[in-house]
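Q: Need a 3D model of the sequence below.
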Amino acid sequence: MVRMRRNPERLAWIVLLASFFTCIGLVVAVPLAIRHYILYSCVGQNVTLEVQRGPLSATLPGRGEPVAIEQERDNVPERTIVATEATRGRLVMHASRADNPVVVAVQLYENTEVVFLSARSPRFTNSPLPHKIVLEVRSGRVRLNVSDDDGRHTVVEVRSPDGTVTLAEGRYEVTVNGETTEITVRDGRAEITDDANHTLLLGPEERAISDGGIVGPLPAARNLIVNGDFQVPLDAGWSSYHEEREDPPGTVNVVTDEGRRVANFYRSGVNHAEVGIWQKIGYDVRDFTSLQMHLEVRIVSQDISGYGGCGYLGSECPIIVRLDYKDIYGTDREWLHGFYTGEPAEDWQTNWWAEQLQSDNWHSYDSANLMEELADTPPALIKSLTIYASGHSFHAMVTDVELLAQE
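A: Below you'll find the predicted structure:
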């Protein structure tokens, strides 16, 4: 110290150089820190829990006891456990943007338990990071629709007792049954990693089974429907029609809803009208043991003389699915399933094949095995599939239409 006082020039140079290098460090470090924050900072997504058939059971983080969820709930916190028994629901992940786009929708079937671990999106548009969602499927069955958003990829990580599945944009099904996990890719790409760090890539219409090791790729059930996700124009595979007693006619076109292409059925009017799409199939199914119908349905609104339901005769549902087939005896037959919202008038008929839904939510429908359900008149030839809206005023949507056949 005495030397420094005797040599003030040296002390001045030390102070000057230290200040210089500190300034240089700040000039370099601050922009790098800002750049890193802009590129890699993330925010939580808005996650909605929709109740399709309640109540659902939800255990919130930090609380030991589950609570019953009867109505839709927004801003579901991370690490929430959702369980179903004889109930159904959906977890819907919205990217953190002003227009609130849907990037992932997770359909929860009966007897399913899922842990929502995280859902993050980049804070700034300049970030190269994808939207990322992490889920744990402890038991049961889920369907996932994964959508990219405005040029940004979406990545979903699904954990199970048998390993991890990483999903890109597409449509998938994951089933956890005891010690076995089955992954099916309808459309998209999946990477499966087991506990031994072995990996397997799956493409469209492939599946794999993981139970300590990975078995696959295996063929998925054959889908007999063309363009059931409406990714190409409606006239690819489908023909449309409309019938009405008076104008205006009903319309059907393809629109985007929650990041998916859907068939949109609409009419605002009085008296009976019908609008639909149909597809010729012409497939011999006598060698198949399983035949199952799947589709996603949303009924935005309906009105038949101020009521819900399916009209006086029970035949005017806002969405009806009709499968025309020829049985093994050569007789032409049909299988029907309808969907409606609201309450019908007291003297109106409700057919056994019509199902009531909550309005304005997406619902996933899976039929029973039709080869067993129709065992008295077993299908031999599937002739065609028709999906139509019937009534006075209606607005309904369908997508992910599949007729899955398995030998």
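
Q: From here on, just use CA atoms for contacts and neighbour counts.
A: Fine.

Q: what residues are up against Ser41?
A: Pro122, Arg123, Phe124 (CA atoms under 8 Å, 6 or more residues apart in numbering).

Q: Could you do Ser210 as well?
A: Per CA under 8 Å, 6+ apart, neighbours of Ser210: Asp162, Gly163, Thr180, Thr181, Glu182, Asp194.

Q: Quick check: the last one vs Pro161, distance?
A: It stands for Asp194. Computed with CA to CA, to the nearest Å, the distance linking Asp194 and Pro161 is 9 Å.

Q: re the thing from before, please tabulate the contacts of Ser41 in JSON lines and include distance to Val285, neighbour count and secondary structure as additional columns.
A: Shown next, in JSON lines, are the contacts of Ser41 (distance: CA to CA, whole Å; neighbours: other CA atoms under 10 Å; DSSP: H, G, I helix; E, B strand; the rest coil):
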{"residue": "Pro122", "distance to Val285": "48", "neighbour count": "23", "secondary structure": "strand"}
{"residue": "Arg123", "distance to Val285": "51", "neighbour count": "18", "secondary structure": "coil"}
{"residue": "Phe124", "distance to Val285": "52", "neighbour count": "17", "secondary structure": "coil"}
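
Q: which one of these is nearest Gln356?
A: Minimum distance to Gln356 across the contacts of Ser41 is 39.2 Å, recorded for Pro122 (CA to CA).

Q: isn't that closest one right next to Tyr40, touching?
A: Yes - the pair Pro122 / Tyr40 is scored as a contact, 6.8 Å apart, by CA atoms under 8 Å.

Q: Out of the contacts of Ser210, which is nearest to Gly330?
A: Nearest to Gly330 among the contacts of Ser210 is Glu182, at 37.4 Å by CA to CA.

Q: Show the end-to-end separation of stretch 145-156, please.
A: Separation of the first and last residues of stretch 145-156 by CA to CA is 10 Å.

Q: Contact partners for Thr181?
A: Contacts of Thr181 (CA under 8 Å, 6+ apart): Ser160, Pro161, Asp162, Val174, Thr175, Ile209, Ser210, Asp211.

Q: got the residue ranges for the helices in this structure?
A: All helices of the chain, identified by DSSP state H, fall at 2-6, 8-40, 370-373.

Q: could you dump these to CSV with distance to Glu65 and mean neighbour count?
A: Formatted as CSV, these follow (distance: least, CA to CA, whole Å; neighbours: other CA atoms under 10 Å):
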stretch, distance to Glu65, mean neighbour count
helix 2-6, 69, 9
helix 8-40, 36, 12
helix 370-373, 40, 16
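
Q: Alongside the first, I'd like the structure of this one:
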Amino acid sequence: MNSQFSRGLATESITPNGAWETQSVPRWRENPERLAWLVLLISFAIFVMLVILVPLSIRYVVRYATVSQDARLEPILGTLLVYPSATSSEPIAITGVRNDIKEGSRIVATDDSTQGTLGLITQKGSDEVLGSMQIYPNTVVDVLRIRRPFFERSPEPYQVRLALQQGQARIFTNTGSDRGLHVELQTPHGQVSFGAGSYQVSVDENQTDIIVRSGQATVIHGQNEEIVVDAGRRVWMTRDDFSHNPVSAEQNLIRNGDFSEPMFDTWQSRVEAENTTPGSINIVEREGRRIAHFIRMGEENVHTEVRLTQEVNKDVNVYDYMSLQLDVKLLFQSLAGAGYLSTEFPLRVELEYTDIYGKVERWGHGFYFRDPKEDDDPSNDNWPIRGGERIPGFKWYTYQSPNLIELLAAQGTRPARVNKLHIYASGHNYQSMVSEIYLIVR
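A: Model (predicted):
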């Protein structure tokens, strides 16, 4: 028969062989109220943590969750090659617009006559591209990441990460959207982060050069070296070195060539139309850039013209290089070629200058996409095309002139002063666009 006695934290009992045995009693049985309070406090703490963490987790997901988006690739000249991944051995030849360029793709412009445009972000429910990369010959680009927020209420920007392995590219990030666009570019020598603006990047095996045409870029080299580059400046970096002080890239004699400022502060417009519906020029935003849109749609078989002019008034005696560059997009022309006098291009650029002998001269270059020989009227087949070139329609085409100092000197006399730059569309009915106009001297 066992007998038990209460003794604080232990009890004693007699074993069958007559010996006393001491047994411990759990502490919680001594004070069950304390245990109950402990359980309540732990439960309340877990409840408070859930009340805080669940909404924060939901808010984090709503803000930062993303979904991948395909890019749009458009060849301008030649054939672009697309590898589904950077390690793929079989490329896809791209001769028309492709809207299914996915993350992980590699784009290659192979020869000296290849150009293309990579549309980075397409606005939901629209064909408008909010940023783009212009790809030039002998260039290799990897599409690493293109993301949009999963939830519309997220305030985060669109995110794009590209890698320029070699070659030249221009990047436009003027989105004009309520949601920003954050673009990062990796090169073999470092990384560049772009704000809204226009940028030019060149990569070879030894060096990366970054030119900021407009906007602001952050250049990161290594782990701790970072510099902010403003408009009109240039920096470079190699694997081991980095230009800590941005220098003047070149001098651009054209003001507001990207139309980011009020047009009439820098450009004057003129319309020519006699007793008929005149044309017009509108500044609009397309594909991540601001452009001048020349348009005239009215009565046929009457001459009209719309023109933009900028007073440049800069001496160029001290320079040995001058080149005009602009992006052109032709959408419509009812008059084939440049008309029977070769003067009515859907878009033409003309430089007015004074030579070293004081004589005012003009040099110009026009663009068209409808060939007179392809017109329904056979009488147009012999229309001449002078001072112009045929370019692809409905696509952005980058024109860069030869060195005009040497060209004009060889044709007559060297220019001493640039007076004006004219950009105009003429003919019957037409639609054309121009953007990113530069007159570079060095």
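
Q: returning to that earlier point: same check for the contacts of Ser41 of structure 1, but in structure 2.
A: Conservation of these in structure 2, assessed by both residues aligned by TM-score structural alignment, their matches' CA atoms under 8 Å: retained contacts are Pro122, Arg123, Phe124.

Q: The second one pairs with which position in structure 2?
A: Under the alignment (TM-score structural alignment), Arg123 of structure 1 pairs with Phe150 in structure 2.

Q: what's the neighbour count on the closest residue to its match other than its chain neighbours?
A: Nearest residue to Phe150 of structure 2 in three dimensions, chain neighbours excluded: Thr66, at 4.6 Å (CA to CA, 6 or more residues apart in numbering). Neighbourhood size, Thr66 of structure 2 [other CA atoms under 10 Å]: 18.

Q: picking up where we left off before, overlap in contacts of Pro122 and Tyr40 of structure 1?
A: Leu129.

Q: if we take the contacts of Ser41 of structure 1, which one ends up nearest to Arg152 of structure 1?
A: Distances from Arg152 of structure 1 to these, taken as CA to CA, are shortest for Pro122 (9.7 Å).

Q: show me the contacts for that closest one.
A: Applying CA under 8 Å, 6+ apart to Pro122 of structure 1 gives the contacts Leu39, Tyr40, Ser41, Cys42, Val43, Leu129, Pro130, His131.

Q: Strands of the stretch 1-150 of structure 1, start to end?
A: Assigned by DSSP state E, counting those that start in this stretch, the strands in the stretch 1-150 of structure 1 fall at 42-44, 46-53, 56-59, 67-69, 80-83, 88-94, 102-108, 113-122, 131-146.

Q: Present those strands as a markdown table; the columns should include distance to Asp284 of structure 1.
A: Compiled in a markdown table, the strands of the stretch 1-150 of structure 1 are given as follows (distance: least, CA to CA, whole Å):
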| stretch | distance to Asp284 of structure 1 |
| --- | --- |
| strand 42-44 | 49 |
| strand 46-53 | 35 |
| strand 56-59 | 41 |
| strand 67-69 | 45 |
| strand 80-83 | 39 |
| strand 88-94 | 33 |
| strand 102-108 | 31 |
| strand 113-122 | 38 |
| strand 131-146 | 28 |
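
Q: looking at those strands, which is closest to Trp348 of structure 1?
A: Checking the strands of the stretch 1-150 of structure 1 against Trp348 of structure 1 by CA to CA gives strand 46-53 as the closest, at 23.7 Å.

Q: number of nearby residues for the nearest residue to Pro379 of structure 1 once chain neighbours are set aside?
A: Distances taken as CA to CA, 6+ apart put Asp327 closest to Pro379 of structure 1, at 4.3 Å, once the chain neighbours are dropped. Asp327 of structure 1 has 20 neighbours, counted by other CA under 10 Å.

Q: Return the residue of structure 2 aligned against Asp327 of structure 1.
A: Matched across to structure 2, Asp327 of structure 1 falls on Asp355, judged by TM-score structural alignment.

Q: In contact with that match, which residues?
A: Glu361, Thr413, Arg414, Pro415, Ala416, Arg417.

Q: returning to that earlier point: can I get the contacts of Pro122 of structure 1 in TSV with distance to Asp150 of structure 1?
A: As requested, these are exported to TSV (distance: CA to CA, whole Å):
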residue	distance to Asp150 of structure 1
Leu39	17
Tyr40	18
Ser41	19
Cys42	17
Val43	17
Leu129	13
Pro130	11
His131	11
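
Q: The residue positioned nearest the centre of structure 2 - nearest residue in space that isn't next to it in sequence?
A: Nearest residue to the geometric centre of structure 2 (CA atoms, centre = their mean): Phe172, 2.9 Å. Leaving aside its sequence neighbours, Phe172 of structure 2 sits nearest to Ser198 (CA to CA, 6+ apart; 4.7 Å).

Q: Quick check: the one you found touching Ile210?
A: No - if you go by CA under 8 Å, Ser198 of structure 2 and Ile210 don't touch, sitting 10.9 Å apart.

Q: who has more neighbours, the two?
A: Ser198 (25 against 22).

Q: what's the counterpart of the more buried one in structure 1?
A: In structure 1, the residue paired with Ser198 of structure 2 is Arg171, using TM-score structural alignment.

Q: do Val418 of structure 2 as well
A: Under the alignment (TM-score structural alignment), Val418 of structure 2 pairs with Ile382 of structure 1.

Q: Could you pull up the residues touching that match?
A: Ile281, Gly282, Tyr283, Asp284, Val285, Leu323, Asp324, Tyr325, Lys326.

Q: Identify the residues contacting the last one.
A: Read it as Lys326 of structure 1. When contacts are counted by CA under 8 Å, 6+ apart, Lys326 of structure 1 touches Asp332, Arg333, Pro379, Ala380, Leu381, Ile382, Lys383.

Q: Pipe those into JSON lines and attach distance to Leu200 of structure 1 per row.
A: Formatted as JSON lines, the contacts of Lys326 of structure 1 follow (distance: CA to CA, whole Å):
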{"residue": "Asp332", "distance to Leu200 of structure 1": "44"}
{"residue": "Arg333", "distance to Leu200 of structure 1": "43"}
{"residue": "Pro379", "distance to Leu200 of structure 1": "37"}
{"residue": "Ala380", "distance to Leu200 of structure 1": "37"}
{"residue": "Leu381", "distance to Leu200 of structure 1": "36"}
{"residue": "Ile382", "distance to Leu200 of structure 1": "35"}
{"residue": "Lys383", "distance to Leu200 of structure 1": "37"}
